[in-house]
Every structure is written in C-alpha cells, then in structure tokens.
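**Q** Sequence and predicted structure are below.
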Amino acid sequence: MTASLLTLDVKGAFDSVLPGRLIRRLREQGWPTNLVLWIASFATGRSVQIRLDGEIGPSTDIACGNPRNRFGYADNTANLAISTSLTTNCEALSDLLQEALNWGAAESITFAPDKYELLHFSQHKADQDPTCTPLVKARSITISENTKRLYLRWLGILFDKKLTFKWHVRETASKALTVANTLRSLGNTVRGAVSACVLYKAYYGAETWWPGRTQPGPSQISNRVGEHLEKLTKVILTGARAVLPVFRTTPKPVLYRESGFSPPEIELDRIALLATVRLRRLDPYHLLRRRAEQIASNSRQTSRFARRTLALPNSEQINPLQYAPWHPREPRGNAQAQIGAPMGRTKEQAAANFMAFQRTIPSSDIVIFSDGSRLADGRAGGGYIRLQAHHQFLHSSLLYGHGKEVFNAEAEAALAGAQAAIAYPTAQFATNLWICLDNLEVVIRLLSPSTGSSQEIFESFRTLAAAWPLRKRLPHIKSGSIQIRWVPGHAKIPENEAADLAAKEGAASIPPAPHKSLYASLKRYAKTQSLSAAQSQWQKVAPQSYQDLEITTSPKRPGKLQLNRLDLGRIIAARTGHGDFADYHERFNHDDAYLLCRCKAQKASLHFFFCYIAKRRAPRLPGPPSEVISFLLGTAKGTRKLASWLAETRFFEGICPRQPLLST
C-alpha cells in the first residue's frame, strides 16, 4: 500500500473572517445566544497597542474581514489518499483539490499557492525519488513533491517520506538546545524555565512521532530511534546544567536525578502513554475515538496507534460534550456553603458544627453515611450505613477491586447508599434523604453536571435525586429532596467512623472479576509507569557515593532545588565528589588548585563534618558519623539543616575557601 498527503492553507484565513457571515452561521448551527453575542463583540471594533520596555505605542484598529469581498473561514487542511499506487492517490487528491478550489470560489476564499505541499509514502524504491513521483493537478495548478526539502511540515510536525521523523527531531532538538544554552549562560535558572522553554520545544509532537525504543512482543525489534535519543539527551543534559550549579564532569545520572528531569526515553514513553489515556476522554464524534473503539472491538495490533490503544486496560469512556462549557453551573462558593464545607474552619470546629446540625435533622428523615477506601495493593472498596429514627438499619461493605481511586469509590458508595435508601420500605415515612461523606470534591459534584471520572456514577446519582420526590410515600409526607452534606473525616464522628470501617472491610474482601477501570485510575497508571521506570533506571545507574548515602529514590521535583544556588552546588559536590576537593584536582591535574583547608587537612567531600575549626564555631548534629552524614547529604530535611549549618559557620567562605584568604 502507498499513501499520499496533500496540505492546503487558506490565504489570510484569520484576517478574512466576515463577522456578519460568521455570526449568521453560528446562529444557524444553534449556538447559545450569549456566546454568539460575545463572539460578535470580539470580532468587531478591535484595536491593538504594542508595549515594549514599558512604553505603549499608539492604538491601531484591526480590520476583521474584507469589506469588498465575501469570505468564509478556513485554516490548514490535509488530505490523505491511500491505495496500491501513487498514481491512483494523485488522481484522488486532484479531485479533492478541485472540490476545494470550487468551494473556495463559491465562498470567495483563496488558497495560498506557496503553501501547497505534497508528500508520498511508499516502501517501493522507485517511489523514493521526488523528481519521478506523480503530480496533483487541478485547473492551472500543479503540485509536486519538493525536490530540495525531504519533508512536509503540517501543524508543526515534519513528516518525511519514510516516517522516521529524523528531520523533525533534528529541528526541534536544535531549537531547544539553543534555548538551553542561552538559559545556561544566564545562570541562576529555575527548573520551571527549562521545563517551559526547553522541554516543551524538544518534545513537541512526541505523541505523533515517538514509537518507543522497540516494538512490543517477545522479539523486541528495534525502532531505530537511537539518533533521536542522542539529540534529545544532549538537550536535556544542557537544560539540567542550566538548573544545577555543578562541575562539567558531574555524571549524567546525577544530572537527571538532581534536576528532576527524566531521561528522554522515559519522558517520551510518558507523553505517549498520557496521550493514549486522553483518548478515553474524547467526544463521541472525534475521529480518534472512533478509531480507538474499532481497534478495541477487533483487538488487532496493526499499527502503532493500535498497540498503544490496546496496551491500556479497559476503562470508562467520558463524554466531555455531555454538558457544554456554558451550561449553567452553581458557583463553587455557593455549593460549599450549602454542603457545610470547612471554609476556613478547623477540623474540630467543623466536627462540632456538623454534630450540632445532625441533631436538627428530623428523626423520620433517612441519613446515609458513606465512605471509600483504597488499599496499598490497589483494591478499592466502599461502605455505607443507614440511619432513621436515630437507629442504624443498614450496614453494607462494597468491593470494587482494582481500577478505582478513593474518589471513585466514594462516589459509588454514595450512590449505592442512596439506591438502598430509596428502595427501603421506610422511605415512605421520610421527607428528605441526607447523604453525608467526607470527600469534599465528591460532595460538591454529586448533584452537579460531570464531565470527569465516574461520569456515569454522577449521572446516575442525579437521576436518582430527581426520582426521590416521586417515590411512594404516605399522604401527609412532603416530597422532599436528596440533600448532600460534608462531614469532617477522622474527627471521631461515630457514624462516619462506622462508614469508614465498612469501606475498609469492603476493600479487603476477595477481589471480584475484572471490570472497567475508571479514568482517574488510568491517569494514576500512566503516572505510576513513568515513576517506576525512572526509579528502576536510577537503581541501575546510581553512583556508588549515592548508594553509600542511601539515596535510593529519583523524585520528579527534588526538594533541595529550593536551596540557594551556592548551597545546592556544594551539596551536590559533596554527594558526587566532583568539586573543590584535593583528589578531584589531582585526578584532573589542576596545577593551580588550592588543596588545603585552614585546619591544614586536605579538602575532601566530607571534610566539613570533621574539620575541627568548623566544630568549634557551631556544633554539628550528634550521633555516629555514618548516620549523621547520610541524614545531612541523603535527605531533603538534612540538606536544609546542612545549608543552615554551613551558613552559620561560614565554612566555605572563611574556613575552607576555594582560594587562600588574603592576610590582613
């Protein structure tokens, strides 16, 4: 099979919008009036001012649309044709181009001729030479492959004929490296700047081009991405050096660990996995969702996209369009006030207030206390108790198995408790049904439109709430409603403690048969995979000095990055041995280095701990040297204490300076 890609770009698309036509079409499509009016206001009477170095330039009107012609609206488009030959592809693309030109003529839209691009994909050697491949023709327009540039740019991705993406990685890595070197030259660079300015460029579009190091399966066939990883490794390490004040010889594993940046392969795998997770939150009409559903139904790993899709466990599919963004929503502050949220109160105050409120609930009303729990092995459970007339009537433990977070278990337990209450015969005596639980987010969302994890559960709860007033009840009993109330957790409220115990019992039960995971659980899975890979890699490459200090973890955001730059550099030097130390200078033949401390001992990575001058200035922590040193250099809390001690003693300024102090 062969494929051919043709891209078009409307000339001046954004500048050629006619507000009148745009608004008319929005109304025809049924968009809300308030949104249409907002767009109409935004598209008319616009002006711009340029601000540079504190100076503001004159106001300039922005013309939206061309008053002499009628224009529609379009942007970049791409047409893909697949068949057994490139000639057949070009015939199909020629027809598509003709249709686009006809439509453009009818709508007074002009396509930018310099933006036409064509690229053929084929495994046949005869199809690799762009001077010999077939053309796309429509009217007087002829489009051929670019003979000077071996790739096509679309939406910022450079597609080459063999889909190796080597040109894309080469360009993005080069731009990212330039930024990283600039940041490194500035000094005192924060980690966030590198993440935003360097990593974003380096990994742009990775969901599209990263195939993984090897193809899945027992054969472990290489995807030949070593060159990609080499280029990106140089970028990431340069970014790490911009963040960390370290010597040039500092080992690469240390740069990754101390900066919190992952090696490129781990980060690329994480990006690809998160992109696959997001498939479960696409709207029902999205092409990728439809494609993923088709793949799930036939379970055939025929493509990279299919392999990624099938690698994830079966899970819920969320519909983000079930409620439009402009759907009326209750302000969060109002919702918190209605449910008795803490809103600045201490736990003790909130518990006292809740128990006082609980005494005001009529005895005929039904009160459900529900809770969720998740064990260390990933099993989740829920539980609830039912009270009426000050007596406990129901106690239920629910096992949900794996694939759910505490948030999901809390929502399901609340729904299960409400379902049991409405079905119980004594519901005919109750006016209101009270649902009490200690997860604030679940409490707020139970009666609100949901487009997040456990969407089906929240929708079921809303349906149940609508059905409560219609239940069978005695003639003198009012219809009432379902009321939600937040209760402070672990505050010695007996009913809530009972629900918590029921949830823990449910989680500890024998797991049920496999079922769908929830979206929140997929996100945890993706995060865990990345952290696990980073941890496994660190354990393989950790330098001996780090092993001796029992530094066994590789955190995403190391706490010591909060230290000032001088202290951070000194602590990393002490950990690695790559610093202003006698053995380091001797190893690299630094003839001009000063090797002695004022106490006449040679400089060493741990000399700060044993220097008698420093000990006279300020006492160090008591305890065996091996334990104290491991604490000071191997833990975040210890590094802060060490930084304070070094500042108090002025160890590196006045006791063990880099160069001998001038005599006064």
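**A** That came in fine, so what should we check first?
**Q** C-alpha only now, for contacts and for neighbours.
**A** Fine.
**Q** mind checking the longest strand of this protein?
**A** For the chain, the strand with the greatest residue count under DSSP state E is strand 391-401.
**Q** Mind listing what's buried along that one?
**A** Going by neighbour count (16 or more other Cα atoms under 10 Å), the buried part of strand 391-401 is 395-401.
**Q** Please compare the first structure with the one that follows:
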Amino acid sequence: MATLLRDPDIGRYDILAIQEPWKNPFDTTTHHPAKDQFHLCYPDKDQTLPARVCFFINKRLDHSRWHFEEANRDLGSLNLRLGTEEEQRIMVHNVYNPTQTATERGSTLPLLGKALEQLSQHEQIIIGDFNLHHELWGGDRVQRADPNAAELITIIEDHCLTSNLVPGTITYEERDGRTTIDLCLTTAGLVGRLIQCEIETNMDHDSDHLPIVTSLDLNIVKMMAKPRRNWKALDEKTFTRVLQRELPPQQRPRTKTALDRHVEEVMVALTVAVEEAVPTTIPSSRSKSGWNEECAKVLAQSKRLRRQHSLYHTEETWEAYRTARNHKGRTIKKALRQNHRERIEEASQSPTNLWRVAKWARNRHNQSPNVTPALIDPATKQQANTPNEKAELLRKTFFPVPPETNLEDIENANYPAPITMPPITTREIEEAIEESSPFKAPGPDGIANKALHIASPWIKHHLTKIFNQSLALGYYPEHFRQSTTVVLRKPGKDNYTVPKAYRPIALLNTTGKIMEAVIAKRLSYIAETHGLLPDTHMGGRKLRSTEHALHLIIDKIYDAWNTGQGKVASLLLLDVSGAFDNISHARLLHNLRKRRIDERTVKWIGSFLRPRLTKLSIDGFTSEPYRLETGEPQGSNLSPILYLFYNADLIEKCGELEDTMTTGFIDDVAILTWADSTKETCKKLQEALHVAEKWAATHASIFAPDKFQLTHFTRTRTRIDVEEPLQTRWGMIEPKKTCKYLGLIMDSTLTWKQHIDEVQRKVTKTVNALGSLGGSTWGVTMREMRKIYKGVAVPQMMYACSAWSNANWRTTDKPYTERTLSKLQSLQARASRVISGAFKATSIPALDIETYLLPVELQIFKHNVNALGRIGPGDHGPTEGETRRNKKSPRRAIEQSITDRQGPNIRRQEHITPYIVPPWWQGPQTFIEASIEEAQARHEQIIQDELDAIHIYTDGSGIDGSIGAAAVCTTTQETKSVYMGDETTSTVYAGELQGISLALQIAQEDRSKGNRRSKVAIYTDNQAAIRSTARPKGKSGAYLLKNITQQIDELRTQDLNTEIRWVPAHIGIQGNEDADRAAKEATGWREGGLTGPRAVEPQQLYPLRSTMKTWSHKGELIYGHDILATRA
C-alpha cells in the first residue's frame, strides 16, 4: 500500500476498494499517505480486530453525494447519489470473505446477501476478495469448485448479478499458484454502462492480488479543488502598499447602518490586500512526499519483470522478478525513511515546526479519520448519512431549543452602581493584535491574524473609532457576527455515531475577535480588581490554575479527616449539558448588571450574542447558514469570562450551605460536603443539588446526571459506609472509589496510586514518540530533543504533583513512596537514553547529569515550591504542637518541607496581583532601536536636541552574589542607589526595575523644586525592563512595577510625560557608565561598603537556587566537580 498510494497515477481513480489493508501499529486505521487527495473510509465498529476492507474516496467527488456505511470489518458499502433525483443511487459493496482455512472463519456472504436484499431498489456493484473457486468465474482452470461457492452463486442468481471479468482472468498470483478469487459483480442495469473491467498491470505494486480496474459511464458530480492561502509566503511590501491605497478615511459612524458600511469598507481593503499579497496553493495530485526518480525506476523494473513472469511463468522469470521486487522494497523503504528524517531535521530548524512534529509523534496513533461515520439520532434512532443530514443533526445537538427559563426575578430588578470604563484605547487594540496567534484558522472572510499583525500600524486608528462607536451604539457589526462552526471529535470516546461525541468550534472573523479580546480583558480586570466573582471560581482567571481548585478541595478533605474522630468528605462533580450553547441571553445580561458591569458594555454584549449566523463545516462540506438565537460561540475570547458571570450564582449559593464548599472551573462544578457519616454528607449533597436545580431552572441549563461523579473520601476502613449512594430526582448515583476532576484522578484515600499509573501510561507514550524524532545519526538534535521532553513529558509527569507527591509523610523528606519515585525515575531514564543514545546499563544519576535534566525528586521539589508560591500557604501553617495523629494536607506538607530545609518563609515572598494597571492604562513612551549603531546615534541626537528635558541613566548590577541598583541624572548631577539584597533574594532584573523607579524619584524631586522640564528621558540598557514598564503584568517584580506606574501617573498629573529609551551598554555612553559604576558600588563590593535593606524576594528564585545547589552537590559526589560550572 505504501507504493500504491504514492503512485503518481493513483489520482486518476475516483474510488479505491482495498481488501486486507495494512494495519497501522500507530493508528486505529491503516496507512494513509495521500490525505490531501483521498478520504479514508475505514470500518471501526470492532476495535479488537483490524478491518479487512476499506475505501479511499477521491476528494474531487462531491462529498454531499456519497456516504460510507459499515456492516462489519469484512463488509463496507459506499452509497453514491447520481444526478439530482434522490432515487438515482448506486451502492458499491467492498467484500472480504475469509478463506476456509482461516482460524476466524466466518462467511461474509450471508451479510452481503442481506445488504443486497435491503437495497434491491438501487443499482449495485460488488467487488472484493471472495476466496472461492468456481468455473463460473475461474474458467476451465478450476478443477474442483469450493463447496461454499454455491452460496455465492445463489446470491448472483437471486439478484441478477453479472461477473464483469472474463472467466479465467488471473486475479491472484503467487509463484506457482494462479487463480481467480477476486470478482467484480454488477446488477443488470449497470452492464450497459460498463466501459472497462480488467487487470491493470500498470498499477500492480507487487501484491499477490492483481489490481482490477472497473470503469462505468456514470454522471457523478465532482468538486473543484479549493485553493488555500499560503500565509507564510505573504509579501509584506505589496500588502502594505495595497492596504494604504484601499483603506477608506477614518470615520465616526453615528448609526448602526453607517457602522456596518464603514466596517465593510475596511474589510474590503484588507481583503483586496490579501488577494494581491498572499498567493494561493492547490496541492498537486501527483506530488508524493518521499517519492523520487529512483523509486519510480525500480517500480517500473519490478512491474516489467512481473508481466514477463505472468506471460512465461518459468523459474528464471520468477527469480528475476523476486530479486527486482525485493530490491524495489528496500529502495522505497530507504527513500521513505530518508524523507521522514529530512522532514524531521527541517522541522527542527524552526521552533514552531518542532512542536508541531512533536505533537504529531504523540498523536500518531490517534489520527482523526477524514470521514465522519453515519450518525444516529438519539431521539428517532434514524441514521444521518449525507453531509446535509449530519449537519442538521449536529445543529440540533449543538444548538438545541433551550428549556423555558424562569425570568420572574429580572422584572423590575434593582442593580448596584455600575463600574464605569473609559473608551477603548489604541494601545489596547495593538496589544490584542500582538497577542493573537498569527496563523490560526480565520473566519468566513478569510483574513488571518497574520494580516492584522502587518496591517496594525495603518488600521489601528480605524479600529479604535469603529470599536468605540460599536460600544457607544451598543451594536456588534454584522460582519463580525458571521462564523464557520467546525465539527471536531472529542478524543477518547467509544462511539462516534453519537452526535454528542463531537464538539463545535466557531471560527470567527479575526477583526471581530480583536474587539472581543479587548472587552474580555476589561471584564477580567474589573472582576479581579473589584471582587465581582466568587473566590472559589478558578477557571479562566489570571493567576488561578487547576492546582488552586484541587488544593481547595484536598485541604477541606484533610480538615475533615482531622476533625474530631475523623469525618468523611463526599465530593459530587456536576456536569452541565452543552453549557456554552444553552445560555439564556436575558439571564446573562441580568447577571452582568447585578455584578456591576456598566450598561454600555452590557448592551454591546447583548448585541454580540444575538442573532448570529454560522455555517457547519463537516468533512469538507459546508452547510447553509443557520441563525442562532441562544448560547455563545465556543472559540470567542469572551465566552469563558461571560460564563464565569453566568454560573457565579451557582457557586455562591451552593457554597453558602452549612459544611459545604463549592468550587468551579468555568463549567466544571464540584460540591464537597463533610460530616460524621456518608448518610449525612449525602443529605447535604441533596440540599446542594436542590439549590443547583433552582439555578438551572432560572438559567436554561440542563444537568447531565449520567456524567455525575460521586466519591466518599475517608481513610477509615470500617466505621464509614463508603457504599452509600446519593438519591436524586434522576435516580440513584452510586459512589465510586475514584473520580477524575480537572485531569487528576482522586482515589477515596488520596494515596494517588491510580493517578500515578495514568501518569506512567501518558509519559510512556510521549517517550516512545521521542524515538520517532531522531537517532544517533539523524533527526532532532540532542538539545532540541531535550527541549521537547521538558516541554511535553515533564509537564505531563509533574501535573498537579503538589497534590499527589505529598501523601506519604511517614518518613522524613519522603513525601512520596519509593514505588512512585521508581516509576518516574524509570520514565526519565528511558527518555534520557532516547535523547542521548546512552547504553541501557547507564546509571540514572549519570543519565540526568549527561542530559542536563533535573533528577525527578528535585523536579518534584521545585514544582511543589513553585506551586505553593503561586497558590499561597494555607490558612494555618504547620504548628509545633501538631499531633502525630493529624494528617498533613499536601499544601501544609510542602510548607513544612521548606521550613525543614531552612529556606525563606514562604509567607514573606513577593505577592503578585492579577493586574497592576487597567488595560486602558497609558504607559510611558518606549523606544528600542533595531541596532546598537542606531540606538547610539539616536541617543546623541536627543541629548543635543532635548535640552529642556531631564536626562537620567539607570542600571542594575550583580557582584559577588549581591544586587544593586542606581540612577544617575546628568541634568542635575544627582545619583541615587540602593542595595537589593543577595542573589538568593533578588535578581539583576529587579535591580533594573528599581533603577527606573529611582530615576522617576529624581524626576519627582526635581519637579517639587519648581523646575520646569519638557519631559523625563530615562535611559537603560535592559530591554526586558523597558517592555515590562510599558505593559506591566502580574509577574516577578510586580511590586516594583506598581511603584513605577504610580510614579509615572503622578508625573503625568503634573504635565510631565515620561519616555524610556534603550541604550547599549559598555560602548562609552558616559551616563550609562556612571550608572553602572553606581549600581556596582550599591552592592557593597568596595571595602567597607554599605548595604541597605533587602528587596522583596521573587517567588521563583528560592526553588530555582535551592534545586540547582542540591543538584550541583550531587554532581560533585559523582564526578568530583561542579557540573553546573562545567555546563556553563
């Protein structure tokens, strides 16, 4: 099959019917190198055994006019619709009938007869390998007919079938054996349309079964290949030239109609620029990856000798053919292997392509098929076969008519005072465009984010006025409402004939998504700053992760265990069916007003939500537009934050019940209760469910009780009844020993054995995938292989390890069992051998050092301390009086570990807030020139021209493990410096930020003295500090950035603007040299030098320094020298 599907002439055929296809060990289907040219239709009902028939359907056939039906792994049928009348159909049956000697012998003929009978009103074609001998089709060569051939003859007679091959045509040939067992049968109505039915020797690729070509005179609708935009070949000069020519003048539309018209004008300008600057590509049907001239040459030689052997059938012709065939196999295998290696090496040169290749390697066993199987309507049990029928069924599933919503409380509702927001700024739009992924799939208008990135300098002011007028009018432009909804498989489902095994993803027009991103960031900011959402609502929020939600639940479970004689905690995980698609718009807008969102934004969101037009895209087919009146698009930046406001009441009201805590992660809701017995916890869960049902009735939401999970957590062996079920109005929910929440498998005793086993399975798959990306002489380099391992396998291994790695505090410094550590070390050792090519007997410590990978135990420690820094310690830290009977929660265990290691107090580390400034904050002007020469020349020009400005140079420096910061003002001849602490508590980056703060302090003092300056000009040699100051975000150094922003705002109120410029270091700029010297002196490096108070310690500094120090010490014990110094 490898050579057949790469044959340049294979594209001439519309349908390939294959029997006994090769079983792909990395996939659930078969080999498919022609994905750009053929749809693969592969039976998958029986997952235990591979299918023995499949179709490859040329993509030029209109997919709306055919569909695939599978009976079992030995019989598949293709339903072809001809012309325009529904009755004009042809059924093509692909059959494999096992041999009489096969161990799993079971004739396919009864099933074939049944299929022919059911479809007798249509013309039919039967092709396949029947493994039966009879003179009717085998001719005089057949000396003894198979007894089972009578059954096939009966089918032929009952349905008036005609065998189109000349009797005696050899279809199977193996050295000394030649026979006819492959047939092509048609009903009477197709006999007159037959053009050709014979052996096609030119398509013979050394199978023992000879290829049969059948041509019929049929009128099948074909599709033209759709060209695609090659965005990576975009001509930026042409694009900008055309865009500047086509862009309309900036306007401020006063009406909705005028706004739609102006938006359309801007979109047309972008579209024209795209058409002229972005080339289109149509994949060549004759282009086959890995196929070269040598492959074609040996294939032709093998075919020629095969024909000679068929003619003469001598020992000499067979030997010549066998030798050529084996040589062809080796040559093609070598060429394909070389092509794979070249593609891997080429991909490794680009970071983006490297991760794509890594993703392919991990998912190669689970590639989605090209064709969606027939879907079954759960209500009527009818099959949806055609793309139109599938699209309609999926539309009803994705966008159902929501239940009636109780909106009585909305009428005459009183709302608190709203939080006002200023107009959208150009900087917000620039940032939203920069943060968008350049090559993500565009919406219906075909304008990718890459075009917006290049167009930003010319369209940002147009978009600023458009977006602000859109807000002012409370109207979302018509162009932005259109979308294409792509249907994707949910991974890991058992049955893909069920519509709910698929999910919709909306591809929205990218320009509209920019505005959605701006509004989403604003909503997020005011929600965090003003506390508009419940504290236990975790998903979709800055500085909150799944580990936050998990530790909230686990801490409460341990608290329950440590209360009295030990309580039991019961966890109920809820599932909302179609959460995003069943949103009541009126209720969402009410919730937004109730939580103080301003009326202008609420009205705009109402317009954004309804009505929308979308087309469903499935298997290359695009439906007619559907009008959506409910829900919100999955794929919009706004959808997650809006849903947080939508179900915030559910989290709050359930959490208000006694001995109950509710957490949410967007639409995943967990209710935890605790009591002395499971009967009591179930009673409390019933109360919580009653509250949840009331919420659902007012929010048009439907729970999916079949997906609820109930688990009772206790380490008491007999006192607690862990089998107590939960009685609900949907029936009994039986408890399980494990539940999966946010990707973590939680067992009832929190010992995590099942989760560790799952981690081992996932990481093993990833490590196995690494082997396909390189070897000792080819492929991805060791450095890049290590990068893939650290970027893919380590996060899989360490996910939520702050929870599962701290359940065994029975021995000092051993929070996890030896079994757990041994499993993880074994996984990393396997990866290290793949990365480095080391021998199997190489020790684990040596592997870690040679591949420069942190040992697993240090990975765990580093992750745990980082997690505690992000999440924060619990409400009550470990106490000296803690009894031995009490059980430590993972969070308390980590804090105790830090204390035992005599590290810093975790409570004194830097506190980072989600936002430092509002999204609309106007920061200082910043300038970073493209080269050192340009920066130096620009600096000299400014010093000469800007005589009225105050010029200040800043620097941060580290010497002998100490950090200092300084600012030198050449205008006032003033210097300020400060000691930041040693390298265990501060960084040079923090010193650079502190230097800018000192510069602003000098400017403030100068202004207070009555000096009038045109501006504040600050020069620094650290580009990271400049970028952070321009757009402050919640990360390391946040407290310094907060001071800087306050200083900039204070100067702005005094009509003094700030600009920060990059100057290259150590090239003779006097102010920079002076600042560098002052910063070094601030570290106290001079004899008798003074140091000041320490700076606030960054969160990630201690775990990084501590793990590196421990690892370096281990390296010295093994190698006798500092491994980190050697690596440097």
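**A** Thanks, I have the structure now. Since the structure is predicted, the reported quantities are computational estimates derived from the model, not experimental observations.
**Q** Any chance you could compute the TM-score here?
**A** Aligned and superposed, the two chains score 0.65 in TM-score terms (TM-score structural alignment, normalised by the length of structure 1); 501 aligned residues with a Cα RMSD of 3.9 Å.
**Q** tally of neighbours for residue 181 of structure 1?
**A** 16 (other Cα atoms under 10 Å).
**Q** hang on, isn't residue 516 of structure 1 packed against residue 315?
**A** Yes - contact criterion Cα atoms under 8 Å: residue 516 of structure 1 and residue 315 qualify, at 4.4 Å.
**Q** Have a look at the two and say which one is more surrounded.
**A** Taking other Cα under 10 Å, residue 516 of structure 1 and residue 315 do not tie; residue 315 has more neighbours (17 against 13).
**Q** Okay, and the equivalent of residue 538 of structure 1 over in structure 2 sits in which element?
**A** Using TM-score structural alignment, the partner of residue 538 of structure 1 in structure 2 is residue 1115. Element membership for residue 1115 of structure 2 (DSSP states H and E) is helix 1101-1119.
**Q** by contact count, what packs against that helix?
**A** On a contact count with 3 or more Cα pairs under 8 Å, 6 or more residues apart in numbering; DSSP states H and E, helix 1101-1119 of structure 2 meets helix 856-871, helix 1123-1127.
**Q** May I see those arranged in JSON lines, with distance to residue 355 of structure 2 and mean neighbour count as well?
**A** Output for those, formatted as JSON lines (distance: least, Cα to Cα, whole Å; neighbours: other Cα atoms under 10 Å):
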{"stretch": "helix 856-871", "distance to residue 355 of structure 2": "22", "mean neighbour count": "20"}
{"stretch": "helix 1123-1127", "distance to residue 355 of structure 2": "25", "mean neighbour count": "12"}
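**Q** Let's have those in a markdown table, adding distance to residue 70 of structure 2.
**A** Putting those into a markdown table (distance: least, Cα to Cα, whole Å) gives the following:
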| stretch | distance to residue 70 of structure 2 |
| --- | --- |
| helix 856-871 | 48 |
| helix 1123-1127 | 59 |
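**Q** which residue is nearest the centroid of structure 1?
**A** Computing the C-alpha centroid of structure 1 and ranking residues by Cα atoms, centre = their mean puts residue 274 first, at 7.2 Å.
**Q** so how far is residue 1103 of structure 2 from the corresponding residue of structure 2 for that one?
**A** Counting by TM-score structural alignment, residue 274 of structure 1 corresponds to residue 866 in structure 2. From residue 866 of structure 2 across to residue 1103 of structure 2, the span is 7 Å (Cα to Cα, to the nearest Å).
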